[in-house]
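Chemist: Sequence and predicted structure below; questions after.
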Amino acid sequence: MPNVHPRRPGRGYPRSIVGRAGYHLYDLACPITPDTWTSALWGAHSATSAALQVRDGGERSAYAICRPPGHHAGRDFAGGFCYLNNAAVAAAVLRDKYQRVAIVDIDVHHGNGTQDIFYDRGDVMTISLHGDPAEFYPFFWGYETERGEGDGLGANVNLALPRNAGDNQYLDALHIGLSHLRDFRPQALVVALGLDSYKNDPLAFLQITTTGFERIARVLSSLRLPTVLVQEGGYLCEDLGMNLASFLTGFEAEQLQQA
């Protein structure tokens, strides 16, 4: 674990392992242990496997139960319990077949690592719905003024929600995000599936209900895109499994209705 973090990354790269830890680990939620790499790598393999099922296996959708999660991990940094960006890995696999891929992140926290990876790329759109970073982790990323740069200008969409926003307000924001997505015309979709926007989550900031997850899933499934669902957050509470079941049931039901 680091004991110092650089205020201006890129101004120097230390030889010291403690300095390098501070350079690459932007918070204290990503300690490195002897088994960290193996665990993170197999989490990324889960995302790869799901993406291959969609890309080459003929499946309309697949669900990757990734642990540790990944959406806070950027090109050269880790944070927020995330070491490798599983959603970005899935998108990269899909890009081998599809020219345009979209990532929609519904975790309660901003997908700052995903944003970092694709910020200057126009072939992968990143849309994140999350608690307002002015008062919620990760604090320094996730503002609506962050729209991408270079080829990626306009392909990064942040929708910051106020504390205690519920199902209807969330779905209104989701429809705004999907209007950008439709203009982008993606050929495949990755959903960074966070369940920590639940009203009784231990880190509760938003007020999404169990039924709300089903409604969100139906909207995403209605896009009729080849889709990889990549598990992100969702902290321990009695309703965690029920919320996952609600999302997956809604997603599948919408697909069956389209068939």
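Modeler: Received the coordinates, thanks.
Chemist: Please count neighbours and contacts with C-alpha atoms only from this point.
Modeler: Will do.
Chemist: list the contacts for Leu174?
Modeler: Leu129 (CA atoms under 8 Å, 6 or more residues apart in numbering).
Chemist: Next secondary structure after the helix or strand hosting it?
Modeler: For Leu174, the enclosing helix or strand under DSSP states H and E is helix 167-184. Going down the chain from helix 167-184, the next helix or strand is strand 188-193, by DSSP H and E.
Chemist: can you state the direction angle for the helix or strand following that following strand and helix 167-184?
Modeler: As assigned by DSSP H and E, the chain's next helix or strand after strand 188-193 is helix 210-221. Using axes from the mean of the first three to the mean of the last three CA atoms, to 10 degrees, the direction of helix 210-221 lies 10 degrees away from that of helix 167-184.
Chemist: Alongside the first one, take a look at this:
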Amino acid sequence: MKTVFSDLQLSHSPKHEISDGELKPAVEIPSRAEIVLKTVQERGVGDVVSPETFGARPVRRIHAPDYVDFLESFWGHWSGAGRKGEAFPFVWPIRSLRPDPAPAHIDGLLGRYSMDAGTPIGEHTYSAATASAHTALTAAKLVHEGERSAFGLCRPPGHHAGIDFFGGYCFFNNAAIAAQWLRDHGATRVAILDVDYHHGNGTQAIFYERSDILFLSIHADPTQEYPYFLGHADETGEHAGTGFTRNWPLPIGTTWEKYSEVLDDASRWLLVYRPDYLIVSLGLDCFEHDPISGFRFKSDDFFWLGQRLSYVGVPTVFLMEGGYAVDALGTNCVNVLEGFEGG
């Protein structure tokens, strides 16, 4: 299995995040990708290739033009206003407040285009997010051209990013961008299976009214976990997309034994849908020692996860999402890939 990765993805290097009411050291850091890349190479998973350049169109097929323009120009406005260091939003246009017209002030724009205060923007965030999207696109292209599978070592991750907002460490929705690219290049149906501990709210919202992209997510109960406001079992799609979204919210403390039963159910949905391609939003934060998660996977369980995914029997694109226990992240990720390859 080929792995796609660009060093540009390491340039987004946040120092802090706001969580639990405190300013804390960031957990979505470059070493996450570095340890995965090192383990891929040490265990001989396959060749590591650089991403191709796809231009702006694939990203703008998913994300609103004004949002993309905001990310691209943000650092110039931020530094031009005399700001130093990482940028955090602190006000949002919720409920009775108006999102339009767009504020002229940089702090208003930050709030308009964000969903949380825990995802700082830095000088190189836009270039890293763009490289991450192109990594996903290259992995999709490899599978489109005949590979059984490919791994996009994406960082920053993507599944919390919506059409016009960032959050949850995510800026461009890599899985959505790759899925749309596959549709634009001849696929009739694409399925996205999100196995991150946290619900992929951005991906769900992007495709919620569409039947050509099936979205399935297994995650922690949003009444207890981020993103809190999406990912409930009664969210099944709307209009043309009715029935093409399915969520399995699980209690904190879930082990592989319980999770695997739900994964079997999700796999049955995939077998019925019969997608041309499967995209796996590969969050690795179900691990028992993950610092911001609450499931109880052991490292060996990720091998069984990969093996189960191979049973679906369709060309598969793996795109890295979360996972913050850095020391074990490479092992857990490669266990999935090897489990899939041997399954």
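Modeler: Received the coordinates, thanks. Since the model is a prediction, treat every value here as computed from it, not as a measurement.
Chemist: Any chance you could compute the TM-score here?
Modeler: Once the chains are laid over each other, their TM-score by TM-score structural alignment, normalised by the length of structure 1 reads 0.94; 253 aligned residues with a CA RMSD of 1.3 Å.
Chemist: residue ranges for the strands of structure 1, please.
Modeler: For structure 1, strands defined by DSSP state E occupy the ranges 61-64, 101-105, 124-131, 156-161, 188-193, 227-231.
Chemist: Kindly reformat those as JSON lines containing distance to Asn86 of structure 1 and mean neighbour count.
Modeler: JSON lines is the format used below for those (distance: least, CA to CA, whole Å; neighbours: other CA atoms under 10 Å):
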{"stretch": "strand 61-64", "distance to Asn86 of structure 1": "9", "mean neighbour count": "22"}
{"stretch": "strand 101-105", "distance to Asn86 of structure 1": "11", "mean neighbour count": "26"}
{"stretch": "strand 124-131", "distance to Asn86 of structure 1": "14", "mean neighbour count": "28"}
{"stretch": "strand 156-161", "distance to Asn86 of structure 1": "18", "mean neighbour count": "24"}
{"stretch": "strand 188-193", "distance to Asn86 of structure 1": "9", "mean neighbour count": "27"}
{"stretch": "strand 227-231", "distance to Asn86 of structure 1": "7", "mean neighbour count": "29"}
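Chemist: Can I get these in a markdown table including distance to Gly150 of structure 1?
Modeler: Shown next, in a markdown table, are the strands of structure 1 (distance: least, CA to CA, whole Å):
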| stretch | distance to Gly150 of structure 1 |
| --- | --- |
| strand 61-64 | 31 |
| strand 101-105 | 18 |
| strand 124-131 | 13 |
| strand 156-161 | 11 |
| strand 188-193 | 22 |
| strand 227-231 | 27 |
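Chemist: so which of these gets nearest Asp76 of structure 1?
Modeler: In terms of CA to CA, the element of those nearest to Asp76 of structure 1 is strand 124-131, at 18.2 Å.
Chemist: Show me what the closest one is in contact with.
Modeler: Under CA under 8 Å, 6+ apart, the answer for strand 124-131 of structure 1 is 91, 100-111, 114-115, 118, 137, 142, 155-163, 173-174, 177, 181, 184, 205-206.
Chemist: what's the burial count for Gly241 of structure 2?
Modeler: Burial of Gly241 of structure 2 is recorded as 18 neighbouring residues (other CA atoms under 10 Å).
Chemist: ok, it touching Ile206?
Modeler: No. In this structure, Gly241 of structure 2 is not within contact of Ile206 by CA atoms under 8 Å, at 10.9 Å.
Chemist: what residues are shared contacts of these two?
Modeler: Here Gly241 of structure 2 and Ile206 have no joint contacts, going by CA under 8 Å, 6+ apart.
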